[in-house]
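K.L.:
I'd like to go over a predicted model; first the sequence, then the structure.
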Amino acid sequence: MDSIQNRIIAFAKLGAFLGQFSIDKIKKIDNIEHNEIFFDGFLHQIKLAQEKNSWFTKDNILFSLNSLHKALTKNNLNKFTESFDSGIKSSKKVAIVMAGNIPLVGFHDFLSVLISGHSVLVKQSSSDKHLLPFLAKYLEYVEPLFKGKITFTEEKLTDFDAVIATGSDNTARYFEYYFKNKPNIIRKSRNSVAVITGKETEEDFVKLSDDVFQYFGLGCRSVSKLYVPKGYDFDTFFTGMYAKKDIIENAKYANNYDYNKAVYLMSLFDLLENGFLMIKEDESYASPIATIFYEYYDNETDLKIKLHQDKDKIQCIVAKNFIENEIAFGQTQHPELTDYADGVNTLEFLSTI
C-alpha cells in the first residue's frame, strides 16, 4: 500500500546511497540496497555532469550529494512531513521547471512533490541533467510504487495540474503569464547578504568564505553582498577570505575574475581586490562571479528596515546577533529540509492543489 511512510523510507534509502559519495572519500558500502546496479553508474553520471558543465566541479557535486545525504534521514523526513496532511484528496501531476545554477538545485521540489503523494513531471535545465534522472531510477528500484510517477521531458510542458518553476526575474515574468491558469509557485532570482558590525573575528570571516565561495557563488544562498559600518576597514575580512585563495586555480573562475576586473578598471570604478576576489561599492544584490558588492550603513535600525523591505530579493541574511531569522557565519550552504526557497512552504502548497 502506498503511504507516506513508504515514501519516507525510500528517500531515506536514497540518502544512505548518497552517503557513499563524500568529498573526503568515495567508498562503496556493503549493505546499501541495489549498489551492484547503481554505484558504478552513478560515478559515471558524476563524471558526465562535470564534463557538461565546468562550474560543476567534482568537489561541488560531492558537496551537494553530501548535503542531501545529511538531509535525507528518516528522522529529518518525518520532521519535514509532520505538518503535512497525508490524506491528499487525489494524486495530481505537478510540473517542475528546474534551474541549473548548482548541482541538483531542484531536488527539494522533486522530493516535496513525490513525498506528498503526487506525480512529478520534470523539465530540467540543460546544464544539470545527468544526476537527477539516475537518482529517480534508484528511487523506483527501492520503492516500485514510484514507477509511473516520475517523468522527465525536454518538450513543452503539457498535461499537468500545478507547476513549480524557478528562473531569473525575466523568465519568471514569462512563467507567470504562461502558467497563470494553474496553481503555481514561481521563484525569481534571490541573493544572500551578510551584515558586518565590525566586531567579527578572522574566524568568522573564514566561515563566511564558505558562504561566499561554495559553488563559486552561483547559488541563491551564496553571499553576494555585504553591509558594513561607515569607515569599515576590510583587512580582517580579506584575511578570512584568504582561506579560499585556491579558487583562482579554476580556469573558468579565473577567466571571470580577469574579465570583470578589466571591465571595472576601464570604467574607473574603485575596487579592493586580493588576487581572487574583488569588492565594489554597489547598491545591487546580485554581483558578478569573483565579486562581492558592499554598501555602508549609518544605523542598524535603518538597515533592518531596508532588509525587511527587500525581503523578496533576499534568500539568507548572515549575521551575528543582528536580526531575527539570521543565519550563522558559514552555514548558508547547509539548509534544513524545512528551509524553503523564498520562504514558501512547498508542502502546504501541494496539500491544497
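P.N.:
Good, I have the coordinates. Numbers count the residues shown, from 1 in each chain.
K.L.:
alpha carbons only for contacts and neighbour counts from here, please
P.N.:
Fine.
K.L.:
where along the chain do the helices fall?
P.N.:
For the chain, the helices defined by DSSP state H cover 4-18, 35-52, 58-71, 74-81, 107-115, 131-142, 169-178, 202-213, 235-241, 251-266, 300-309, 346-352.
K.L.:
and the angle from the second one to helix 131-142?
P.N.:
By that I understand helix 35-52. 170 degrees (axes from the mean of the first three to the mean of the last three C-alpha atoms, to 10 degrees).
K.L.:
Could you do the third one as well?
P.N.:
For helix 58-71 against helix 131-142, the angle by the same axes, to 10 degrees is 40 degrees.
K.L.:
I'd like the helices of the chain laid out as TSV, including distance to residue 279.
P.N.:
As requested, the helices of the chain are arranged in TSV below (distance: least, C-alpha to C-alpha, whole Å):
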stretch	distance to residue 279
helix 4-18	37
helix 35-52	29
helix 58-71	24
helix 74-81	38
helix 107-115	32
helix 131-142	34
helix 169-178	24
helix 202-213	12
helix 235-241	10
helix 251-266	10
helix 300-309	20
helix 346-352	35
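K.L.:
Dump the ones you listed to TSV, plus mean neighbour count and distance to residue 337.
P.N.:
Listed next are the helices of the chain as TSV, based on neighbours: other C-alpha atoms under 10 Å; distance: least, C-alpha to C-alpha, whole Å:
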stretch	mean neighbour count	distance to residue 337
helix 4-18	21	13
helix 35-52	16	23
helix 58-71	20	6
helix 74-81	17	6
helix 107-115	21	8
helix 131-142	18	18
helix 169-178	14	24
helix 202-213	22	18
helix 235-241	18	28
helix 251-266	14	30
helix 300-309	13	24
helix 346-352	18	11
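K.L.:
another structure for you, compare them:
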Amino acid sequence: MAEQPETIKAFVKLGEFLGDYCQFAKGNLEFNEDQIKWLHKLDDLVARAASHNGWFTQGNILYAFEQWSTALKTDNLKKWLDQYDIQNSNPMTVAIIMAGNIPLVGFHDFLSVLVTGNKALVKLSSNDKILLPFFTEYLTTLEPLLLGYIKFSDEILTDYDAVIATGSNNTARYFEYYFGKKPNIIRKNRNSVAIIHGDETPETLSLLGEDIFRYYGLGCRSVSKIMVPRGYDFDNFYKAVYSFKDIIDENKYANNYDYNKAVYLMSEFKFLDNGFLLLKEDAGYASPIASLFYQYYDSKEYLDETLKRDADKIQCIVSSRPRRDHIAFGDSQKPALWDYADGVDTVEFLLKISNNN
C-alpha cells in the first residue's frame, strides 16, 4: 500500500481510540472534552453490552478492545495489506453474517470488506449488536465517505454480491442453502487444541489458562482440548491453572459447571474435577463450558497424524514448543490480522471475486 487510504487512517484512529478507552476504563481521565464525550458514550454501551449478554463481561470486552487496539496500528495494517494488490474501482456489496459468541468476533470480516474498497451489509448477531454500530458511528465521523459503504440490516438480506457467514454446523447448512449460489465463505464450528509435552514449567503451563478460560472458552480460538503424553500427571496442570479459580464465581459459568458435572455423574463418565474445571477423556474437540477434553498420545507420530486428520475441526494449535503452525501458550486469543479464521484468506477471496465481477 504505497499511500495510506483514508479508510485505513480511520481504522488507525479507531484503534487509538480503543486504546484510550482501555485507559479511561482503568481510571485515566486526562482527555480533552471531545474525547471524553466519545469515551463516556462507549462506556455506557459497554455496560449495556454486558447487561444484554452475560458472557460479555467488562473484562472480556476490554480484552477484545486491547487486542484490536494493537492490531489496528499502522505498522500492522501495512504488514497485512502490503502483500496484496488492492485496486477496486467497482465496489461489491458483501453480506456479513456475524456470530456473537465473543465480543466483536465479526470485526475482522467488517474490516476486510472495507479496506478492500467494498461495501459491508451487516447482519449482527442478537448476542452482539451494540458495539459495532458505535464503531461505525465513530469511523464515519472520521471518514464521512464510509457512510455509503456500511449498512446494518435485521431483515432478510437482498442485493449483495458475496457472503461471509459464520455460525454453527447447523446454521452452516442453512447458509449453504440460501447463499450457496453467491461467492461465499461459510464457517462452521471449530475448536482449538493444546499440546502438553510434560516437561513444561509451572510458569509456562499457567499461560495455557488464558487460552482455556478467556471468554469462558466460547471462542473458536479457545482451547477446548489438551493432548497429553500417556501417564501425564494432571496435578501439574491443575496447580498451574489454579490462579483462574475465581471464574467459578461467575454465575453463568458456575451454572454450566454444575450442569455438566451432573451430566457426567449421571452418565457415569470418568472425569477429573478441581472445583472449577472438569477434565474428561474424549476424542472430540467441542468440550462443554467449564469442561476440557483430554486425549493421550504415545508418540509424536501419533500426535501429528491425529491433528492432521482432524485439521478441519481445529482452529489453532497451542504448544509450549511453538513452531510455524503452532502458537505459544497464552497467545491463542491474540491473532494477528493475517491469522485468518479456518485458514481462508478473506482479503484474497474479496479481491478475487472483485476482479471477476
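P.N.:
Ah, there it is. Remember, predicted model here, so these are calculated numbers, not experimental data.
K.L.:
Which residues does stretch 122-139 of structure 2 contact?
P.N.:
Applying C-alpha atoms under 8 Å, 6 or more residues apart in numbering, the external contacts of stretch 122-139 of structure 2 come out as 10-11, 14, 42, 45-46, 48-49, 52-53, 95-104, 107, 146, 150-154.
K.L.:
And stretch 284-303 of structure 1, by the same measure?
P.N.:
190-193, 216-218, 223-230, 253, 256-257, 260, 276-283, 313.
K.L.:
ok, now stretch 165-177 of structure 1?
P.N.:
Applying C-alpha under 8 Å, 6+ apart, the contact partners of stretch 165-177 of structure 1 are 95, 96, 97, 98, 99, 184, 185, 186, 187, 188, 189.
K.L.:
again, only this time at 7 Å
P.N.:
96, 97, 98, 99, 185, 186, 187, 188, 189 (C-alpha atoms under 7 Å, 6 or more residues apart in numbering).
K.L.:
Out of those residues, grab the one that's most surrounded.
P.N.:
residue 96 (25 neighbours; other C-alpha atoms under 10 Å).
K.L.:
That one and residue 161 touch, don't they?
P.N.:
No - Residue 96 of structure 1 is beyond contact range of residue 161, at 11.1 Å (criterion: C-alpha atoms under 7 Å).
K.L.:
Distance of the residue of structure 1 positioned farthest from its centre relative to residue 325 of structure 1?
P.N.:
Going by C-alpha atoms, centre = their mean, the residue of structure 1 most distant from its centre is residue 268, 33.9 Å out. Per C-alpha to C-alpha, to the nearest Å, residue 268 of structure 1 is found 38 Å from residue 325 of structure 1.
K.L.:
same thing with residue 106 of structure 1?
P.N.:
In this view, residue 106 of structure 1 and residue 325 of structure 1 are 23 Å apart by C-alpha to C-alpha.
K.L.:
ok, those two, which is more surrounded?
P.N.:
The neighbour count for residue 106 of structure 1 versus residue 325, taken as other C-alpha under 10 Å, is higher for residue 106 (23 against 11).
K.L.:
which residue lines up with the more buried one in structure 2?
P.N.:
Using TM-score structural alignment, the partner of residue 106 of structure 1 in structure 2 is residue 106.
K.L.:
Identify the residue nearest its match in space, chain neighbours excluded?
P.N.:
Distances taken as C-alpha to C-alpha, 6 or more residues apart in numbering place residue 98 nearest to residue 106 of structure 2, at 5.2 Å, with adjacent residues excluded.
K.L.:
What of residue 205 of structure 1?
P.N.:
Using C-alpha to C-alpha, 6+ apart, the closest residue to residue 205 of structure 1 is residue 240 (4.5 Å).
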